[in-house]
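>>> The sequence isn't on hand, but the structure is:
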């Protein structure tokens, strides 16, 4: 089988993304890596780190440490470390769209993305809510956000909503979509033939038999029962405060949480450094870092590259599994 080809987007050029890409480029790897980026930004990061960097044209052999294939996406300006410039918003979004389009066209087998700065992108005149949403709209498909580390995988029914809006967003259709996409991804991308998925309740104690809320009885349980009748192994709805106990987690391949801060604090506490953000449901694997731009660390050489390295390794494994299934 030919080596997996990954597209890499550093993200915000004034943040830690470019230097994390330089750290990643120092790793020995059995996949091909092509950055969609401004070479000046990568060169400045390499110089700040004091690390070697050889940028080469696509389709050249650049698998040795310090080498990186590049497709140039020029920034409007070269920002200082820690000082993002809204004029670069078009290049940041353009790199994501160009790399994703190349994945959709089959030129690359997966997409790895660094952290972006939402506020700066919007200040640059681009309406932007998140890369997950951008990639889903470009591909024209429904997606699910999952965060994962070596201990647990957590998929979300709702993502970035105010807490008071979450209950109204828990619908039979949303649960069905989330669980079907998660189940299919666990089979296709993680190689789990018959995954067991734990599903959390919305309310404390999973509603306490209806005394602490009716969503479990009226919405969640019927949705789970309908999918169980099709053969899915779904456990729940479970109280969120005990579902993550180590003894229970060992029996689950993934946990589906109803809202962002129900599941992700546990995941980040259990292993933030190696945590990654996956977009399930795309026609190609997409894996991102699970942290922000860290503007206060940029250019100092102290940012931890573990999440980006884990993202690339995870994406390569997912892409290889898809290739073997073809």
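All right, it came through fine. For clarity, every value in this text was computed on a predicted model and none was experimentally measured.
>>> When you work out contacts or count neighbours from here on, use the C-alpha atoms and nothing else.
Will do.
>>> What separation do you get for the spatially most distant residue from the centre of the chain and residue 238?
In terms of distance from the mean C-alpha position of the chain, residue 211 ranks first, at 36.3 Å (Cα atoms, centre = their mean). Using Cα to Cα, to the nearest Å, residue 211 is found at 15 Å from residue 238.
>>> try this one side by side with the last:
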């Protein structure tokens, strides 16, 4: 059903999540796509700047389309105690986790077309015993028991106009990245990415560029052996599996305009190798997409911004882009 709303989990209630959710609704209320917020009703209202009547509790996701033009529809799962904007607390973690779980449950049941997650503060969640590195890994666990045809994630992709990048390792200390790489991990990330380019982005013959780890992609093993021993064999394996993959290529020459015309996505080996070029191209509007799951999930490509929370300064560009992209992907999957 193309008219299903999306579910937006509120993220850390002390961050800019409530504000960007409300601003995204303000921008989309007449055009859509519609969404229902899963979070604390009072925090969503606080994000509106105290605008009366523009936040409304609903009992089910199916009510979102009816309400969306007049107010932000919210499935209210209250915090146990009030939260002050800009002051994160592990005491909010249980509610934050419950919001994510509920949004994912709505997507798995088919009640919503996909999930958009506002930013969370990992440190606050870790303080409450949260065992996952971040949203991506948690979503993988929540959806693990559900059927998904094809190569399985979760794989993180960042997208901006003119560039898509997928990550083999995500929140891994740089010193640990070489040991974390393997042929199998690179091949799986490549298969998931190629599959998503076809299924979620409508690209019939996706072209995948694979970045090297070392300067100059190792220069045939003279500046590191990872390209010779791991990355190169993974690229050849991807080709054998029918993926149009190239590389390993020096990362410093992969992201200029002429290079970007030659591929549909880059497979990057570590966090900053992928995120720096995306944020250079479109700092405000990049989108985080989780590939290889039985649900659609997107997120703004930024954090909680506690330093400006509650001050009305947050820009909703990335949240709006994430909502629109989730809807586009959900419609393609129908």
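In hand now; what should we look at? Computed from a predicted structure; not experimentally measured.
>>> still on that earlier bit, now do the same for the residue farthest from the centre of the first structure: its match in the second structure.
When the second structure is aligned by TM-score structural alignment, residue 211 of the first structure is paired with residue 222.
>>> So which residue is smack in the middle of the first structure?
Centroid-nearest residue in the first structure, with Cα atoms, centre = their mean: residue 277, separated by 2.5 Å.
>>> Shouldn't that one be within a strand?
Yes. If the criterion is DSSP: H, G, I helix; E, B strand; the rest coil, then residue 277 of the first structure is within a strand.
>>> hang on, isn't it packed against residue 149?
No. Using Cα atoms under 8 Å, residue 277 of the first structure is not in contact with residue 149; the gap is 9.1 Å.
>>> the strands in the stretch 101-250 of the first structure, which residues?
For the stretch 101-250 of the first structure, the strands defined by DSSP state E, counting those that start in this stretch occupy 110-113, 144-148, 153-156, 196-200, 233-238.
>>> Counting by contacts, list what the second one packs against.
If you count contacts as 3 or more Cα pairs under 8 Å, 6 or more residues apart in numbering; DSSP states H and E, strand 144-148 of the first structure packs onto strand 153-156, helix 172-188, helix 260-271, strand 276-280.
>>> The longest one maps to which residues in the second structure?
Put plainly, it is helix 172-188 of the first structure. Matched against the second structure by TM-score structural alignment, helix 172-188 of the first structure falls on residues 183-199.
>>> mean distance, that stretch to its aligned residues in the first structure?
Compared with the first structure after fitting, stretch 183-199 of the second structure has a mean deviation of 0.6 Å; criterion: mean Cα distance after the TM-score superposition for the first structure.
>>> hmm, who's touching that stretch?
150-153, 155, 166-168, 203-208, 230-231, 233-235, 237-238, 243, 264-265, 267, 291-292, 332-333 (Cα atoms under 8 Å, 6 or more residues apart in numbering).
>>> Verify the stated contact: residue 305 of the first structure with residue 25.
No. Proximity of residue 305 of the first structure to residue 25 does not meet the contact threshold set by Cα under 8 Å, at 10.7 Å.
>>> Which one's more surrounded, these two?
Taking other Cα atoms under 10 Å, residue 305 of the first structure and residue 25 do not tie; residue 25 has more neighbours (26 against 20).
>>> Can you tell me the SS state at residue 283 of the first structure?
Here residue 283 of the first structure is coil, with the state taken from three-state DSSP.
>>> That concludes my questions; thank you for your assistance.
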